[in-house]
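Peer 1: quick one: sequence and predicted model below, then my questions.
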Amino acid sequence: MNSPILHFISPPIPYFVDCGHATYAAGDYHINRNCIGVFDLIVVLKGTLPIGEDGRNWNLQEGEILILHPDGHHYGSAPCTEDTKIIWIHFQTFGSWKECTDMDECLDNQTQLIESHKQKAYLNHADVCSIFIPKHMKITAKAKEVLELFFEQEHEPQSLRNWKRQASFQLLLQHLDRDLAFPSDATAIQLAERVELFIRCNYTRDITNSILQKELNYHPNYLAKSMLKVYGMTPMAYLQNYRLEQSKRLLLQTAWSVARIAEEVGFHHVSHYSSRFSKKEGLSPSGFRSKFIRER
């Protein structure tokens, strides 16, 4: 099933707001509403639900999921032709998100979306990652099991129920995110994650494409292709970016000199570090520090 993809950046992870059931008799329409302020995840449990958003229409069948925008116009595009039952889950996110036509567009825009997210979510030096959720898809057995948890918790005390539903919602997102990957993408995703983990654990060392090939037993060209597909950059570009991000932590959390910080994160020459930092951030390491740290 080809579908647009909702591309979220986390942290923070999109969070649960509310959930419930709705039923429609033959002849009923889905409610007409505009800019409800939350994402609306709809799952059809029984029957068929004709629904539209901003001029696009779907005829949701049993077992299908659709996610509607918080700032869109939602409406019944036609009357139900049979008795229909749905689950709805409202959720929201803080920071940046984008709907893309396909995964290629998601990856092409990933770097820009991450930078926008860091500004909006005040994550100047945090590690972030992408979550890819199909706008329209068939629910899997595992995701359906998680959905059932939302309503098994109905008789829990309110405070406990809210905690459990947040946890269930995050688990649901994880299943929807992973279910998006085609079998041909799964190996690339797993390999890119192995590369990312190796870099994160060893970024202070000298890392080259040859070292990655020896450690992971894959040709550098395939490693680069996998990283580009998942992270939007090659292993060496990811390494440099990660070192710069770690240096931002040290600039804000220590009084170390710029030269020491450059060495601590894996740069051999402070001039090279300063040049790379300035190109990425638009100001020098010292300028970045003074922007956020007030002298006593």
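Peer 2: Good, I have the coordinates.
Peer 1: contacts and neighbour counts: CA atoms only from here.
Peer 2: Noted.
Peer 1: so where do the helices sit in this structure?
Peer 2: 103-108, 110-120, 141-152, 158-179, 183-202, 209-216, 220-231, 235-253, 258-264, 270-281, 285-292 (DSSP state H).
Peer 1: how about the contacts made by the residue most central in space within the chain?
Peer 2: Geometric centre of the chain, nearest residue: I131, 2.3 Å, by CA atoms, centre = their mean. I131 makes contact with 7-10, 177, according to CA atoms under 8 Å, 6 or more residues apart in numbering.
Peer 1: run the last query once more with 7 Å
Peer 2: 7-9, 177 (CA atoms under 7 Å, 6 or more residues apart in numbering).
Peer 1: kindly report the same for I86.
Peer 2: Contacts of I86 (CA under 7 Å, 6+ apart): 21-23, 42-46.
Peer 1: same deal with F150?
Peer 2: Contact analysis of F150 by CA under 7 Å, 6+ apart lists 165, 168.
Peer 1: let's see that with 8 Å instead.
Peer 2: Counting by CA under 8 Å, 6+ apart, F150 has contacts 19, 165, 168.
Peer 1: so which of these is the closest to S116?
Peer 2: Minimum distance to S116 across the contacts of F150 is 27.9 Å, recorded for S168 (CA to CA).
Peer 1: ok, now how distant is the closest one from R161?
Peer 2: In this view, S168 and R161 are 10 Å apart by CA to CA, to the nearest Å.
Peer 1: try D18
Peer 2: Going from D18 to R161 by CA to CA gives 11 Å.
Peer 1: putting a second one here so we can go through both:
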Amino acid sequence: MLVLEIPVPPLPLIATVGHTLWPPGIVHARRQFDAFDIIICVKGTLYMEENGIPYDIKEGMVLVLEPEKMHRGYQPTDTETEVYWIHFQYPGFPQPALIDKTNWQQPLLNRTDQDIEVHPGMVDIPKFTTIDLRQILPLLTEMIHVHSMLSATRSYELQILFGRFLLELQYSMRNRSPQARSLSLGEQVATYLTEHLEQPFDATEMENDLHYHFDYLARCLKQYSGMSPLQYRHHLQIERAKQLLAHSELSIIQIGTRCGFNDNNYFTRLFKRHTSFTPGEFRKRYQFIVLD
């Protein structure tokens, strides 16, 4: 699927949002400007062209027009057509790239609860696709309302609503991708491993609880996160151990047990492999509390 891949931060920022109901016979104006233009059709069909490429934006579809590209209506509306539009800017450099995306993997980022630098992220906006209007329309209605009485404070509120709108576009796009089922199951596996971290790893029990063969569950998690179940579990264990070492008075053996390690030597080796510190060294360096 063609998507605009937007690195964040900085965040894409909305400039305006609008709504109109066009009778039959209307042709969209020819224009070119320095902003992204999202067009959402909720009734009828809008016939648009961008740099010579035609798009029939039917009910329940969205098209993103790109800055500096010439767009225009190439054919009059033949029925009553209702559309919303959003103009937004991306203040970063370089500008978002249009790519053919096939990989929807969600690898985990290395993070702690003491981070002071912002973690890099990505927003994917579909170029042209079908969307779920049941989720999108309430947001558009609220954005129109806020925009109609815009103030400095409500301008910030509008930006937050726009962020939610972009998230809904991503969810809708992912749920319609060929990998939707495996990604959803991969997310279930990730949640399962998180909730069962203190118990011993048991592939058979996971099969019984999630009702799929373990090999298939492992493939889905790999597609979702880039990790095998054991790799994902180890990542979760180390992250929980780091938090307990920094924020609790529990002994290292107790922490290992709470993170699902029955063998303290194995816990120490794995922790050092992932962090380059032993648990004791990590505690001395990062402990947040002072022990008497």
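Peer 2: That came through fine. Quantities reported herein were computed from a predicted structural model and do not represent experimental measurements.
Peer 1: just to revisit the earlier point, so which of the contacts of I86 of structure 1 wins on neighbours?
Peer 2: V43 (27 neighbours; other CA atoms under 10 Å).
Peer 1: any idea how far stretch 98-117 of structure 1 is from the chain center?
Peer 2: Once both centres are worked out by CA atoms, centre = their mean, to the nearest Å, stretch 98-117 of structure 1 turns out to sit 10 Å from its chain's centre.
Peer 1: for it, list every residue counted as buried.
Peer 2: Residues of stretch 98-117 of structure 1 classed as buried by neighbour count (16 or more other CA atoms under 10 Å): 99-100, 103, 106-107, 110, 113-114, 116-117.
Peer 1: quick check, nearest of those to H90 of structure 1?
Peer 2: E99 (17.3 Å).
Peer 1: for that closest one, give me its contacts.
Peer 2: The contact partners of E99 of structure 1, taken as CA under 8 Å, 6+ apart, are 4-7.
Peer 1: nearest to F91 of structure 1, of the helices of structure 1?
Peer 2: Set against F91 of structure 1 and scored by CA to CA, the helices of structure 1 come closest in helix 158-179, at 8.9 Å.
Peer 1: helices and strands around that closest one, which ones?
Peer 2: strand 15-24, strand 129-134, helix 141-152 (3 or more CA pairs under 8 Å, 6 or more residues apart in numbering; DSSP states H and E).
Peer 1: if you count neighbours, what's buried in the last one?
Peer 2: Meaning helix 141-152 of structure 1. 143, 146-147, 150-151.
Peer 1: how about these in CSV, adding distance to L68 of structure 1?
Peer 2: Formatted as CSV, the buried residues of helix 141-152 of structure 1 follow (distance: CA to CA, whole Å):
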residue, distance to L68 of structure 1
A143, 18
V146, 20
L147, 18
F150, 20
F151, 21
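Peer 1: across to structure 2, which of the contacts of F150 of structure 1 hold up?
Peer 2: Compared against structure 2 with both residues aligned by TM-score structural alignment, their matches' CA atoms under 8 Å, these retain S168.
Peer 1: who wins on neighbours among the contacts of F150 of structure 1?
Peer 2: R165 (24 neighbours).
Peer 1: so how far is G232 of structure 1 from it?
Peer 2: 33 Å.
Peer 1: sorry, back to before: so for T93 of structure 1, which of the helices of structure 1 sits nearest?
Peer 2: helix 110-120 (10.9 Å).
Peer 1: outside of that closest one itself, list whatever touches it.
Peer 2: Helix 110-120 of structure 1 has contacts (CA under 8 Å, 6+ apart) with 9, 94-98, 123-124, 128, 130, 231-232.
Peer 1: mind doing that once more with 10 Å?
Peer 2: 7-11, 94-98, 104, 106-107, 122-130, 230-233 (CA atoms under 10 Å, 6 or more residues apart in numbering).
Peer 1: surely E53 of structure 1 meets D40?
Peer 2: No. Judged on CA atoms under 10 Å, E53 of structure 1 makes no contact with D40 at a distance of 11.2 Å.
Peer 1: hmm, back to that, can I get the helices of structure 1 in TSV with distance to I67 of structure 1?
Peer 2: TSV is the format used below for those (distance: least, CA to CA, whole Å):
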stretch	distance to I67 of structure 1
helix 103-108	17
helix 110-120	20
helix 141-152	15
helix 158-179	12
helix 183-202	23
helix 209-216	38
helix 220-231	23
helix 235-253	32
helix 258-264	44
helix 270-281	35
helix 285-292	38
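Peer 1: just to revisit the earlier point, and which of the buried residues of stretch 98-117 of structure 1 is nearest to C80 of structure 1?
Peer 2: When the buried residues of stretch 98-117 of structure 1 are compared against C80 of structure 1 (criterion: CA to CA), the nearest one is E99, at 27.4 Å.
Peer 1: residue contacts, R194 of structure 1?
Peer 2: By CA under 10 Å, 6+ apart, the contact set of R194 of structure 1 is 188, 200, 216, 223, 227.
Peer 1: now D34 of structure 2: how far from P120 of structure 2?
Peer 2: Between D34 of structure 2 and P120 of structure 2 the distance is 25 Å, computed by CA to CA.
Peer 1: same thing with C41 of structure 2?
Peer 2: The gap separating C41 of structure 2 from P120 of structure 2 is 32 Å, by CA to CA.
Peer 1: go on, R176 of structure 2?
Peer 2: For R176 of structure 2, the distance to P120 of structure 2 - CA to CA - is 25 Å.
Peer 1: who's more crowded, the two?
Peer 2: Taking other CA under 10 Å, R176 of structure 2 and P120 do not tie; R176 has more neighbours (15 against 10).
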